[in-house]
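Colleague: sequence unavailable; structure follows:
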């Protein structure tokens, strides 16, 4: 079966890696079947790596370097790809969220997507041209919280996020805060608030999320303007988990957090 057209290497570093893997194979005049036999993997695996549909692990890249005598070319290319902020980060984020057994999330400035009301989504998403699609997808993601096998969720929110007006209509935030209170009463979902009295702390740098997958692997996410970054390296993931714990240390206990949300809601008359 002839190979498809090579992926565009200018898209991002993962695409560059996929392009490199194909180029190395073709430089030896090998088919995907032949390379698969040499590396003791399957042809679909080689095809997926070259097409950017799957991301090879470090050990695989070490085998590539050994076979093609490229030093640490493939291994280092993968390393840098894992550290890149990519525009399409949300696709993999949603895929992991859909299967996660535990979700730990921190938001510094806004309501976390899984806890937003529809009115809040629309008011806060004015920058999206495809707002209807965004709302539909977000509501669909929230349904998993009510399904069998729903993840255990720990959510930490900075107080500024529950105080910041959204949409110019007090009713929007009042409804949103009432929703937070209702969700915080669930046994499988904990909502904690970092009060303004905590002062400046490490969490203000930006939002983070940790997904625990069914195989107990933990992957981290950090958000940024125009993209986000997936963290899979065990050392980086451990650092992110420590950061999450440090933020949680600044938060109020769940009962006091609920009281603070309630008082804030009551002021929105």
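Modeller: Sure, I can see it. Owing to the predicted nature of the structure, the values given are computational and were not obtained by experimental measurement.
Colleague: contacts and neighbour counts: CA atoms only from here.
Modeller: Fine.
Colleague: list the contacts of residue 183.
Modeller: By C-alpha atoms under 8 Å, 6 or more residues apart in numbering, the residues touching residue 183 are 115, 189.
Colleague: buried sites along whichever strand or helix holds it?
Modeller: Counting by DSSP states H and E, the element that carries residue 183 is helix 170-184. Buried positions in helix 170-184, judged by neighbour count with 16 or more other C-alpha atoms under 10 Å: 171, 172, 173, 174, 175, 176, 177, 178, 180, 181, 184.
Colleague: put this beside the first:
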């Protein structure tokens, strides 16, 4: 195993340490990015993006690199630390937002809350406040989140599909009026020609995306990337094999979902169940 360097300066940052190790190990082995890709069976551009800090790849990739360089579980450990680094989430999310604005089509699955593009201000405020945001920061985040809906209302909007777990629709709001407003907004959105809304009822039970929100983006160059999000972190997924695995899981979920027409009726029935505020 190559000698380890002292961790100093920027190398104290988990993400940067991971990047530096990747560059150092490849330089010591004297191989090109293309040679690494050919040896491991991945597109060599992935390793270039990892060394450039654009992505940290997947645990499978880190493990394969450990085997290739003979470094035990060093890179996998550094990958796990980089994944937990808050700065990693911020950088990936910023890159995701850029890609989202360029996407020609989007498809999504929601396990916990509605996608930001479909949230009303009242709903977004409730979700963000529950996460700890308050004051001016809460106002700023609400504006940023609901502002994303402009993408779907542009002159030439992308096609957008969302599959909503029934739990998303039945989650009670602290403000009943905000809940009704959100359902009305969702029902209207489901009627737009560039939008498809489906509901996944409770019946199917557990599935591969049972605890994961995911958004897929089809980009102008034909690539598809994904962004997964759980309660603890979000991750931009660009590696082809990982995206395809997520797409297979998404397709399985879609097979269990109600049709768009049935979903609109389901949302309409839920609206009828929401009590109206009594007039004074």
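Modeller: Looks like it came in fine. Because the structure is predicted, anything quoted here is derived from the model rather than measured.
Colleague: could you pull out the helices for structure 1?
Modeller: Taking DSSP state H as the test, the helices found in structure 1 are 13-27, 32-39, 43-51, 58-68, 73-82, 89-97, 118-124, 131-142, 159-163, 170-184, 234-250, 254-266.
Colleague: in TSV, list the ones you listed along with distance to residue 201 of structure 1.
Modeller: Shown next, in TSV, are the helices of structure 1 (distance: least, C-alpha to C-alpha, whole Å):
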stretch	distance to residue 201 of structure 1
helix 13-27	32
helix 32-39	48
helix 43-51	40
helix 58-68	34
helix 73-82	27
helix 89-97	26
helix 118-124	25
helix 131-142	29
helix 159-163	13
helix 170-184	23
helix 234-250	8
helix 254-266	18
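Colleague: now do the helix holding residue 183 of structure 1 and helix 254-266, the angle between them.
Modeller: Computed by axes from the mean of the first three to the mean of the last three C-alpha atoms, to 10 degrees, the angle separating helix 170-184 of structure 1 from helix 254-266 equals 160 degrees.
Colleague: where in structure 2 does helix 170-184 of structure 1 align, residue-wise?
Modeller: Using TM-score structural alignment, helix 170-184 of structure 1 lines up with residues 176-190 of structure 2.
Colleague: again with stretch 216-228 of structure 1
Modeller: So stretch 216-228 of structure 1 sits over residues 222-234 in structure 2, by TM-score structural alignment.
Colleague: I figured residue 268 of structure 1 hits residue 170, correct?
Modeller: Yes: counting by C-alpha atoms under 8 Å, residue 268 of structure 1 touches residue 170, with 5.9 Å between them.
Colleague: now do the end-to-end distance for the match of stretch 216-228 of structure 1.
Modeller: 23 Å (C-alpha to C-alpha, to the nearest Å).
Colleague: need the counterpart of residue 247 of structure 2 in structure 1.
Modeller: That one, residue 247 of structure 2, aligns with residue 241 by TM-score structural alignment.
Colleague: hang on, the earlier thing: overlap in contacts of residue 268 and residue 170 of structure 1?
Modeller: With C-alpha under 8 Å, 6+ apart applied, the contact sets of residue 268 of structure 1 and residue 170 do not overlap.
Colleague: burial of the residue nearest to residue 52 of structure 1 when sequence neighbours are not counted, as a residue count?
Modeller: Distances taken as C-alpha to C-alpha, 6 or more residues apart in numbering place residue 18 nearest to residue 52 of structure 1, at 5.6 Å, with adjacent residues excluded. Residue 18 of structure 1 is flanked by 28 other residues according to other C-alpha atoms under 10 Å.
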